[in-house]
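Sequence below, structure please.
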Amino acid sequence: MSLYEEKPRSKCVIYSFGVNYETRFEGEMLDRTECEIWAYDASVQQMGPETHGRPGAYFRPYFVGDKDYVDRKSIPWRTLRSLMKENGHDWIDILKIDIEGSEYPTFNAMMDDFDVLPFSQLQIELHVDRKHVAFSDFLHWWQKLESKGLRPFWTEVNLHTALNFATPWASEYCFINTRGPPSKNLLLRDYEN
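Presented below is the predicted three-dimensional model:
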């Protein structure tokens, strides 16, 4: 957080997929930085109270996925590549993803679409139960993630399900992207030399 407060890029950009009405992170980023928040979630009509209607917060009722289309409920689905093109962005400082199990096909498409993933940091909720992903598929996905230069630096088991005496099935992860130009990747800028 301090890097984004002390050494902002000329245009700090955060994409947040799957916000629901839970926007405390996005609200704090608006409070403490000059970042813009671009949020997408077709399961709600607006962002939560911490961000709704605030300057620098942009919301679209889209789902993010592995291809562009409109589903049978008339809900638009967009890829990261399409959203970045639509918004005129070539780099994202923080990409936050909580899309309830769709992270695997969605992120596979991102890794196929970009030689260098266009973000500095990834914050993602991974659904790790068999309902969402087989272990062999997860292992392949993780190896592909690492081959793209992403390195985990923080994790936490999501214990929300444990409140109902169920086995935890999701983990929160943060990754740093070790690739990309230091001029755009604030997290690498001081390590350029």
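
From here on, just use CA atoms for contacts and neighbour counts.
OK.

any idea how far stretch 52-66 is from the chain center?
With CA atoms, centre = their mean, to the nearest Å as the basis, stretch 52-66 stands 12 Å off its chain's centre.

got the contact list for residue 149?
177-179 (CA atoms under 8 Å, 6 or more residues apart in numbering).

meant to ask about residue 33
With contact set as CA under 8 Å, 6+ apart, residue 33 has these partners: 4-5, 8.

one more time with 10 Å, if that's ok
Going by CA atoms under 10 Å, 6 or more residues apart in numbering, residue 33 touches 1-8, 12.

Restricted to buried residues, select the residues you listed in PyMOL.
Applying 16 or more other CA atoms under 10 Å to these, the buried members can be selected in PyMOL as follows:
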select buried, resi 4+12
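
One more, so I can put them side by side:
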Amino acid sequence: MARWRLRTKAIFVYLGSLFLILAFLSVFTINGNLFSDPKTEINNRRKMLMQKVAVDRIDVNGLYVNGPFNKELPVIGAQFVGKYKEDVKNELDVSKYNKDGVWVIPPLSILPNISWSDLSTIYHGYLENVQIKCKNPERVGKITDGGWQICEDPQHKPSPGSLVYSFGINNDFSFDDAMAKKYKTQVHSFDPSIKLKDHDRSDLVKFHATGISDYTGVSDKGWNMATLTDIKRQLGHTKESLSVLKMDIEEWEWKVLPQLIKSNALHNIKQLLIEVHACEGCAIFRADRNNEASKERYIQGLQTYQHLYDLGFRLFWIHKNSACAYRSKFTDKEISACHEIHFVHVD
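I've put the predicted structure just below:
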């Protein structure tokens, strides 16, 4: 009898220990702290958050991913619901820059005098509205992350043999390959951060282990970098226009865009596609990060968008990247710090 009791007690102790071990493992696995590769977790989260587009083919703007479409584009104005306590002393009335729910950029000279909270409202509100209607937008590449919209209206559609520059590949050539296949364009793909050397991927797609920057030289990571003007000169394209310039360069856009604008390197580009990252460091996802951009980044972003508008670029498609979603410290609403913005150039 005593032996039976000891066996029973041992069984209960064993089961109890097993339960505690399983509970411990489940907690740490859920939190992603055990046996998890951070890069894999990031990619899995991005894929998960992009499933809405893949399943119902609806962009987060509420528009069909594949054109053409005939319904009117929505006009969505972000409404500000409160002041952040640190900004009360800098309060200016910015309501006059919201016209019928559409935000326009205030004069650049007064941007430093606008509160951080109002700059956030204007920045995100500005990226809620297209500025020109593309009647024939077409998704090129993946339906999910990695694909981009191309405007196929006759005056903007890429023509066979025209040039496409695609900066930022990250081993995903789906957009580049699709551009070459669909439009017979000459595609030049650029990325110094992946382990590939210069090579011809196909008859129409050529890869270059070079990155776009605001300077020409070698970066502190040992990457070959160059300005757009120097890249075109190196490839013998100085006098040629680009039907599409795509940049997904993980916050380098804030160095590159001012240089492109200042050097007038954008004058012969028909479509400009950029992923912009408002928050510093949000190119690398971290669940514990607050992605609210700094006041200085909001000012730089609005200045850049105004300069692009003055150069004749008009937004025809905007996609919010859900992988950069966060809760605003000013409105307590969920918004995104990353946008894939698509422009066409108008004369």
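
Now the TM-score, please.
After superposition, the two chains reach a TM-score of 0.79 (TM-score structural alignment, normalised by the length of structure 1), with 172 aligned residues with a CA RMSD of 2.7 Å.

Compare the contacts of residue 149 of structure 1 and tell me which has the most neighbours.
Comparing the contacts of residue 149 of structure 1 on neighbour count, residue 177 comes out first with 23 neighbours (neighbours: other CA atoms under 10 Å).

Which position in structure 2 pairs with it?
In structure 2, the residue paired with residue 177 of structure 1 according to TM-score structural alignment is residue 345.

Confirm for me that that match is in contact with residue 273.
No - in this structure, residue 345 of structure 2 is not within contact of residue 273 by CA atoms under 10 Å, at 11.2 Å.

By how much does the lengthiest helix in structure 1 deviate from structure 2 on average?
Longest among the helix segments of structure 1 by residue count, using DSSP state H, is helix 135-147. After superposition onto structure 2, the average distance of helix 135-147 of structure 1 to its aligned residues comes to 1.1 Å, using mean CA distance after the TM-score superposition for structure 1.

list the buried ones in the helix or strand following that helix?
Per DSSP states H and E, the first helix or strand lying C-terminal to helix 135-147 of structure 1 is strand 150-158. Within strand 150-158 of structure 1, the residues that count as buried by 16+ other CA under 10 Å are 150-151.

can you pull the contacts of the equivalent of residue 127 of structure 1 over in structure 2?
Under the alignment defined by TM-score structural alignment, residue 127 of structure 1 is paired with residue 277 of structure 2. Contacts for residue 277 of structure 2 were tallied using CA under 10 Å, 6+ apart; they are 248-254, 283, 291, 293, 297, 301, 321, 324, 336-340.

go again using 7 Å as the cut-off
Residue 277 of structure 2 sits next to 251, 283, 337-339 when contact means CA atoms under 7 Å, 6 or more residues apart in numbering.

same thing with residue 175 of structure 1?
For residue 175 of structure 1, counting by CA under 7 Å, 6+ apart, the contacting residues are 121-123, 150-153.

any chance of these in CSV, with distance to residue 43 of structure 1 too?
What follows is the contacts of residue 175 of structure 1, written out as CSV (distance: CA to CA, whole Å):
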residue, distance to residue 43 of structure 1
121, 25
122, 22
123, 20
150, 29
151, 30
152, 29
153, 30
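
which outside residues touch the longest helix of structure 1?
Applying CA under 7 Å, 6+ apart, helix 135-147 of structure 1 has no contact partners.

one step back: skipping its backbone neighbours, what lies nearest the match of residue 127 of structure 1 in space?
Among residues not flanking residue 277 of structure 2 along the chain, residue 338 sits closest, at 4.6 Å (CA to CA, 6 or more residues apart in numbering).

Roughly how far does the one you found sit from residue 160 of structure 2?
Note on residue 338 of structure 2: its distance to residue 160 of structure 2, by CA to CA, to the nearest Å, is 32 Å.

now do residue 154 of structure 2
The separation that residue 154 of structure 2 has from residue 160 of structure 2, given CA to CA, amounts to 13 Å.

Please apply the same query to residue 22 of structure 2.
60 Å.

and what of residue 56 of structure 2?
Looking at residue 56 of structure 2 against residue 160 of structure 2, where the rule is CA to CA, the gap reads 31 Å.

the more surrounded of these two?
Set side by side, residue 56 of structure 2 and residue 160 show unequal neighbour counts under other CA under 10 Å, the larger going to residue 160 at 13 against 10.

so that one touches residue 184, yeah?
Yes - taking contact to mean CA atoms under 7 Å, the distance of 4.7 Å between residue 160 of structure 2 and residue 184 places them in contact.

State the number of residues packed around the residue mapped onto residue 84 of structure 1 from structure 2.
Aligned counterpart of residue 84 of structure 1 in structure 2: residue 232 (TM-score structural alignment). The number of residues packed around residue 232 of structure 2, counting by other CA under 10 Å, is 16.

Could you do residue 17 of structure 1 as well?
One way to gauge burial is a neighbour count; for residue 17 of structure 1, by other CA under 10 Å, it gives 23.
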